[in-house]
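Trainee: sequence? don't have it. structure:
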């Protein structure tokens, strides 16, 4: 859970407060590793959304709008899946011992809806769902090729 603060018409989001296991007291700010995790989480989400936009425009240019919208449906599912995965990983170790499988319902739901609804195509939805994987690959390539940035 993150906290939202309103100040002078600006919305600021702060990550949740960490529990200091040594003293049993809540520390006012998360440690450096959690700050790094929150930055990684935000970078991956932003990269996924940017990649979704670029691919959507490209698909619109080369294919009919129906195919592009099918891709977009899968990509939106991908962003939701990535966000749920990040929240699940954040809780790992503190509140739960293993990752939940509930986020897989998004993928299963998308594919089931695509197979049952005649106006949807399975392949563009599936490829749209894989957008978060492309964002992960690009992030890893960027961090390997340009480690200082």
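Mentor: Nice, I can see it. Since this is a predicted model, take the numbers as computed values, not measurements. Residues are numbered from 1 along each chain as shown.
Trainee: C-alpha from now on. contacts and neighbour counts both.
Mentor: OK.
Trainee: quick one: buried residues of stretch 61-72?
Mentor: By neighbour count on 16 or more other Cα atoms under 10 Å, the buried set for stretch 61-72 is 67-72.
Trainee: then stretch 110-121?
Mentor: Residues 110-111, 114, 120-121 are the ones in stretch 110-121 that count as buried (16+ other Cα under 10 Å).
Trainee: between the residues you listed, which is nearest residue 138?
Mentor: The shortest approach to residue 138 among the buried residues of stretch 110-121 belongs to residue 110, at 24.5 Å (Cα to Cα).
Trainee: what helix or strand is residue 6 on?
Mentor: According to DSSP states H and E, residue 6 maps onto strand 3-7.
Trainee: second structure for comparison follows:
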């Protein structure tokens, strides 16, 4: 489990690093939306990791609670004028390149 915790930490830090790099490249509205989406992606990744960690302890399926996070993000981006939908969703997906990056580094 120690290796799994280290991998989780590295994924979170890589996602945060990619988010910060992306933040300096855009204007305020896009950067804000990207940041909110990135935070939602980090929350989703954390909930998913917690659900996967419980798999070995008697649970046989991944929880569905983490699926609420992207739905809430889309609803918030659609309703709030301070957020744009596309940058928020792209921010949410920033954990994917971090995951690929970690795979390449570890591979």
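Mentor: Cool, got the structure. Small disclaimer: the values here were computed from a predicted structure and weren't measured.
Trainee: could I get the TM-score for this pair?
Mentor: The TM-score (TM-score structural alignment, normalised by the length of structure 2) is 0.92; 107 aligned residues with a Cα RMSD of 1.2 Å.
Trainee: mind checking how far the strand holding residue 6 of structure 1 is from the chain centre?
Mentor: Strand 3-7 of structure 1 sits 22 Å away from the centroid of its parent chain (Cα atoms, centre = their mean, to the nearest Å).
Trainee: can you check stretch 103-117 of structure 1 too?
Mentor: For stretch 103-117 of structure 1, the distance to the chain centre is 18 Å (Cα atoms, centre = their mean).
Trainee: what about the alignment partner in structure 2 of residue 44 of structure 1, how many neighbours?
Mentor: In structure 2, the residue paired with residue 44 of structure 1 according to TM-score structural alignment is residue 11. By the criterion of other Cα atoms under 10 Å, residue 11 of structure 2 has 24 neighbours.
Trainee: now swap in residue 133 of structure 1 and tell me
Mentor: Neighbour tally, residue 133 of structure 1, other Cα under 10 Å: 16.
Trainee: what does residue 76 of structure 1 correspond to in structure 2?
Mentor: Checking TM-score structural alignment: residue 76 of structure 1 goes with residue 39.
Trainee: nope, residue 57 of structure 1 is what I meant
Mentor: Match for residue 57 of structure 1 (TM-score structural alignment): residue 24.
Trainee: from the centroid of structure 1, which residue is nearest?
Mentor: Centroid-nearest residue in structure 1, with Cα atoms, centre = their mean: residue 82, separated by 2.8 Å.
Trainee: secondary structure element for it?
Mentor: helix 65-91.
Trainee: which position in structure 2 pairs with residue 100 of structure 1?
Mentor: Per TM-score structural alignment, residue 100 of structure 1 is aligned with residue 63.
Trainee: tell me the spacing between the closest residue to that match other than its chain neighbours and residue 41 of structure 2.
Mentor: Excluding the flanking residues, the one nearest residue 63 of structure 2 by Cα to Cα, 6 or more residues apart in numbering is residue 51, at 5.7 Å. From residue 51 of structure 2 across to residue 41 of structure 2, the span is 15 Å (Cα to Cα, to the nearest Å).
Trainee: roughly how far does the closest residue to residue 41 of structure 2 other than its chain neighbours sit from residue 82 of structure 2?
Mentor: Closest residue to residue 41 of structure 2 apart from its sequence neighbours, by Cα to Cα, 6+ apart: residue 92 at 4.2 Å. Separation of residue 92 of structure 2 from residue 82 of structure 2 (Cα to Cα): 16 Å.
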